[in-house]
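A.B. asks: I'll drop the sequence and a predicted model, then ask my questions.
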Amino acid sequence: MGRASFASRSGHELTGSLELPPGGEWKATALFAHCFTCGRNIRAARDITRALAAAGFAVLRFDFTGLGDSEGEFEDTTFSSNLDDLEDAATWLGETLAAPQLLVGHSLGGTAALAVAERLDSVRAVATLAAPAQPEHVLKNFGDDLARIEEEGSAEVDLGGRPFRVRRDFIDDARSHDLSARLRKLRRALLVMHAPGDRVVAIDQAETIFTSALHPKSFVSLDEADHLLSRSEDSVYAASVIASWAAKYLEMRSAQATEGVVVAGRTADAFLCSVQAGEHRLLADEPESHGGSDLGLDPYRFLSAALASCTVMTLNMYARHKKLAVERVLCQVTHRKVHASDCEDCETREGKLDELRRVVTIEGELDDAQRARMLEIADRCPVHRTLEGEIKVRSELA
């Protein structure tokens, strides 16, 4: 994760976090708008943007003016100023990486994403989570304080257990926006996500958004998620759906074909790496017990997987060639360090050496002789021969 900062048109420095995929290679850029008074580091914002990054997106989330680490006073902000902040964030993202093709907004941030989309030519898709259909819906949070704000011009209100001063300008501005016409003219792919039991923004708000917009549009239920998506499994699920859905509508950068395998890792990501082999992408990591985040195989498991997969391929090819009654082959490979003195058939007699233990299971109607022969064939798989042959690793700087 990289810290981002940029100047808003009002002259304030806004602070954000730029989430990049493992290795730093991204397919498309996205902009995330957090919920009302929440800030960029609320759990849902962190989980969703990080999960989108893991799926290949470069995602910027930031604190709106007067919130979190951003400059300015909350009482001076309105829904309109939030839209300006989003547009300024999109400009920064475009100058830094590429203009965002995807907008994702949570709660009032979703409403803001819908409203600002028409101002961003680069945006091809908008995803909302638990969003109200109109900005005015947020005024319900003020309860009895609403009348006091209108009468006195401003008042301090309790929002989520924190005090905020709200001015009448905020109320007037929220009421001045009507998204109905904007939704009809959205001209972007739309994904509406909402939980039927949302107690803050009722499900009928999602229905209004969905029915007002034209196709292409989709709705996905968030089932038992709460309004803030406070459970990681809910927010990560939402991100996975968004990533799969958005790929249909965005111009995703494709990885250049490379010879062999290319692994990239950012220093800030600890052990997490992206692995590119042709058009295939994988993740490599270390387990949490070794200081990693356990998002992919560790290097020795990749090595074990190479031997195991080569073994299965070789044995299935042999079975087809010999027309043997083999239904399936399974191969389990484990790696460990052993003392050389404990290895009777090893040439090395001192120190430790690497041992790959392979267990092969052959499902099918074979006699003992056929099974024994297949075990002999397993030793002939190319990776097995490479591992037991002489290996030279030649290194150079690019």
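C.D. replies: Thanks, I have it.

A.B. asks: CA only for contacts and neighbour counts going forward, please
C.D. replies: Fine.

A.B. asks: Leu366 in helix, strand or coil?
C.D. replies: Classification of Leu366 using DSSP: H, G, I helix; E, B strand; the rest coil returns coil.

A.B. asks: Was I right to think it contacts Val326?
C.D. replies: Yes: counting by CA atoms under 8 Å, Val326 is a contact partner of Leu366 at 7.4 Å.

A.B. asks: the more surrounded of these two?
C.D. replies: Val326 (16 against 13; other CA atoms under 10 Å).

A.B. asks: Test my guess that the more buried one contacts Thr361.
C.D. replies: No: contact status for Val326 versus Thr361: not in contact, 10.6 Å apart, counting by CA under 8 Å.

A.B. asks: Put this next to the first one:
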Amino acid sequence: MTLLHDQTAPVADVTPDERAQRLTDAGTAWNERIAVDATNADLTYKVVGRGVGSVATEVRAGKHRFLVDEPGALAGDDAAASPVEYALGALVSCQVVVFRLYAQSLGLTIDEIEITAEGDLNVQKLFGIDESGRAGFHDVRLKVDITGPNSADEYANLRKVVDEHCPVLDLFSNPVPTSSTLV
């Protein structure tokens, strides 16, 4: 991710015990909030983007700011990752979170996790050459590399649980009602 003004917050290096406690605490807190009022489970996220440069976008998400651009072949300055790369990054990062969450819940150990996402996209619709295809990815592949002491079957079951509960995988897998207003 290309951050604007090089303001990066360091990611804490945590021990497995600290991670386990944070995951347990978060799960407990959310269960308690939702038990009090089920509408506490409803969240709304807001992100604002402003066009800069040739085709780049400065994005604000809460207190975070980052840049999205395109490579030169797509009219960009290649100053940052592209929108579709960020989409794959969102998928990978959501998978990592959900793998850790459900590994903790199921009593499994993840020593290391690395997820690779590849997506195939045909630009003919983007450029108005052929309107019959999709504008977005027509195929996305995830490769999950986990190391830890549990069996291959336990990690395979974990992958199934993660795929059922990952919000960003759900976005990729199912149509989402989306509206747009020109102001």
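C.D. replies: Perfect, I can see it now. Given the structure is predicted, the values throughout are model-derived calculations rather than measurements.

A.B. asks: After superposition, what's the TM-score here?
C.D. replies: Taking TM-score structural alignment, normalised by the length of structure 2 as the basis, the two superposed chains have a TM-score of 0.64; 133 aligned residues with a CA RMSD of 2.5 Å.

A.B. asks: Tell me how far the aligned residue in structure 2 for Leu282 of structure 1 lies from Pro167 of structure 2.
C.D. replies: Under the alignment (TM-score structural alignment), Leu282 of structure 1 pairs with Phe66 in structure 2. Per CA to CA, to the nearest Å, Phe66 of structure 2 is found 22 Å from Pro167 of structure 2.

A.B. asks: Over to the nearest residue to Glu70 of structure 2 once chain neighbours are set aside. Which of the three states is it?
C.D. replies: Nearest in space to Glu70 of structure 2, with sequence neighbours left out and distances taken as CA to CA, 6 or more residues apart in numbering, is Gly76 at 4.3 Å. Here Gly76 of structure 2 takes the coil state, with states given by three-state DSSP.

A.B. asks: What residue in structure 1 is paired with Gly76 of structure 2?
C.D. replies: By TM-score structural alignment, Gly76 of structure 2 lines up with Gly292.

A.B. asks: and the helix ranked longest in structure 1, which residues are buried?
C.D. replies: When structure 1 is parsed with DSSP state H, its longest helix is helix 299-322. Counting neighbours by 16 or more other CA atoms under 10 Å, one finds that the buried residues in helix 299-322 of structure 1 are 301, 303-305, 307-312, 314-316, 318-319.

A.B. asks: Which stretches in structure 2 count as helices?
C.D. replies: Under the criterion DSSP H, structure 2 contains helices at 16-36, 83-106, 152-165, 167-173.

A.B. asks: Please produce TSV containing the ones you listed, extended by distance to Glu114 of structure 2.
C.D. replies: Formatted as TSV, those follow (distance: least, CA to CA, whole Å):
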stretch	distance to Glu114 of structure 2
helix 16-36	16
helix 83-106	8
helix 152-165	13
helix 167-173	16
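
A.B. asks: between those, which one is nearest to Leu182 of structure 2?
C.D. replies: helix 83-106 (20.8 Å; CA to CA).

A.B. asks: Show me what that closest one packs onto, helices and strands only.
C.D. replies: Helix 83-106 of structure 2 sits against helix 16-36, strand 112-121, helix 152-165, helix 167-173, with contacts defined as 3 or more CA pairs under 8 Å, 6 or more residues apart in numbering; DSSP states H and E.

A.B. asks: Let me have those in CSV, extended by distance to Pro71 of structure 2.
C.D. replies: Output for those, formatted as CSV (distance: least, CA to CA, whole Å):
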stretch, distance to Pro71 of structure 2
helix 16-36, 37
strand 112-121, 15
helix 152-165, 31
helix 167-173, 23
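
A.B. asks: Those: which one's closest to Ser54 of structure 2?
C.D. replies: Ser54 of structure 2 lies closest to strand 112-121 among those, at 21.9 Å (CA to CA).

A.B. asks: What span of structure 1 is the closest one aligned with?
C.D. replies: So strand 112-121 of structure 2 sits over residues 328-337 in structure 1, by TM-score structural alignment.

A.B. asks: list the contacts for the most centrally placed residue in structure 2?
C.D. replies: Nearest residue to the geometric centre of structure 2 (CA atoms, centre = their mean): Ala90, 2.0 Å. Shown in contact with Ala90 of structure 2 (CA atoms under 8 Å, 6 or more residues apart in numbering): Val168.
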